[in-house]
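Colleague: only geometry, no sequence info:
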């Protein structure tokens, strides 16, 4: 289960909400707009996998193309052999150096 913490936004502070809105926009465009959600359980499972990938593997420009909470070493894409891993039924592809 995904724990969601409710945070009140201060009045007349439009910038206080842009981090969560950016994540929701990204998750919508990369995940939910591209697949059919069957039920709440299916949505929670797909979102949990997406959040793991988003925080652990996905490069972020603001962090010099490093993930916020790296769960894997950064791939050296200069290697000759690259391995592709498909996530979320092929909606997202991850690339890393092959062993």
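Modeller: On my side now, so go ahead. Because the structure is predicted, anything quoted here is derived from the model rather than measured.

Colleague: going by C-alpha atoms from here, please, whenever you check contacts or count neighbours.
Modeller: Noted.

Colleague: next up, the contacts around residue 84.
Modeller: Residue 84 makes contacts with 93-96, as judged by C-alpha atoms under 8 Å, 6 or more residues apart in numbering.

Colleague: does it belong to a helix, a strand or coil?
Modeller: strand (DSSP: H, G, I helix; E, B strand; the rest coil).

Colleague: please compare the first structure with the one that follows:
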């Protein structure tokens, strides 16, 4: 019984964390006198409203996913890597330099 509750809790924890983040965001939006439902609808429509917007979301998420994958690999090898963001910026600068020369 204990194992089943632990598994259920592990499965529900990300959902509860997401709902808590949305609730905190809604409170902040209310302080700004913005309707949170309209704001979240615009967010979802902008990211997933059409095929082109979904494709653009994937294009913009790909570098972040690759950085996360690299950090996961280093953590799996017991190597601490806290420079993912800087590595992405340097990679973008060097890619721009290569593209321009």
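Modeller: Good, I have the coordinates. Everything numeric here is computed off the predicted structure, so don't read it as measured data.

Colleague: any idea what the TM-score is?
Modeller: The TM-score (TM-score structural alignment, normalised by the length of structure 1) is 0.35; 50 aligned residues with a C-alpha RMSD of 3.3 Å.

Colleague: and residue 21 of structure 1, what helix or strand is that in?
Modeller: Using DSSP states H and E, residue 21 of structure 1 sits in helix 18-30.

Colleague: which neighbouring elements make contact with that helix?
Modeller: Judged by 3 or more C-alpha pairs under 8 Å, 6 or more residues apart in numbering; DSSP states H and E, helix 18-30 of structure 1 is in contact with no other helix or strand.

Colleague: now name the helix or strand holding residue 90 of structure 2.
Modeller: helix 84-100.

Colleague: same deal with residue 10 of structure 2?
Modeller: Assigned by DSSP H and E, residue 10 of structure 2 belongs to helix 2-31.

Colleague: what comes up buried for that helix?
Modeller: residue 26 (16 or more other C-alpha atoms under 10 Å).

Colleague: ok, then the element right after that helix?
Modeller: Taking DSSP H and E, what comes next after helix 2-31 of structure 2 is helix 36-48.

Colleague: can you name every helix or strand that the helix holding residue 10 of structure 2 contacts?
Modeller: Using 3+ C-alpha pairs under 8 Å, 6+ apart: helix 2-31 of structure 2 touches helix 36-48.

Colleague: starting at the chain centroid, how far to the helix it packs on?
Modeller: Distance of helix 36-48 of structure 2 from its chain centroid, counting by C-alpha atoms, centre = their mean, to the nearest Å, is 16 Å.

Colleague: doesn't residue 95 of structure 1 belong to a strand?
Modeller: Yes: secondary structure assignment places residue 95 of structure 1 in a strand (three-state DSSP).

Colleague: and it, how many neighbours?
Modeller: By other C-alpha atoms under 10 Å, the residues close to residue 95 of structure 1 number 14.

Colleague: from residue 97 of structure 1, how far off is the spatially closest residue to it that is not a sequence neighbour?
Modeller: Among residues not flanking residue 95 of structure 1 along the chain, residue 84 sits closest, at 4.6 Å (C-alpha to C-alpha, 6 or more residues apart in numbering). For residue 84 of structure 1, the distance to residue 97 of structure 1 (C-alpha to C-alpha, to the nearest Å) stands at 9 Å.

Colleague: now for those two: what residues contact both?
Modeller: Counting by C-alpha under 8 Å, 6+ apart, nothing touches both residue 84 of structure 1 and residue 97.

Colleague: I'm done for today, thanks for sticking with me.
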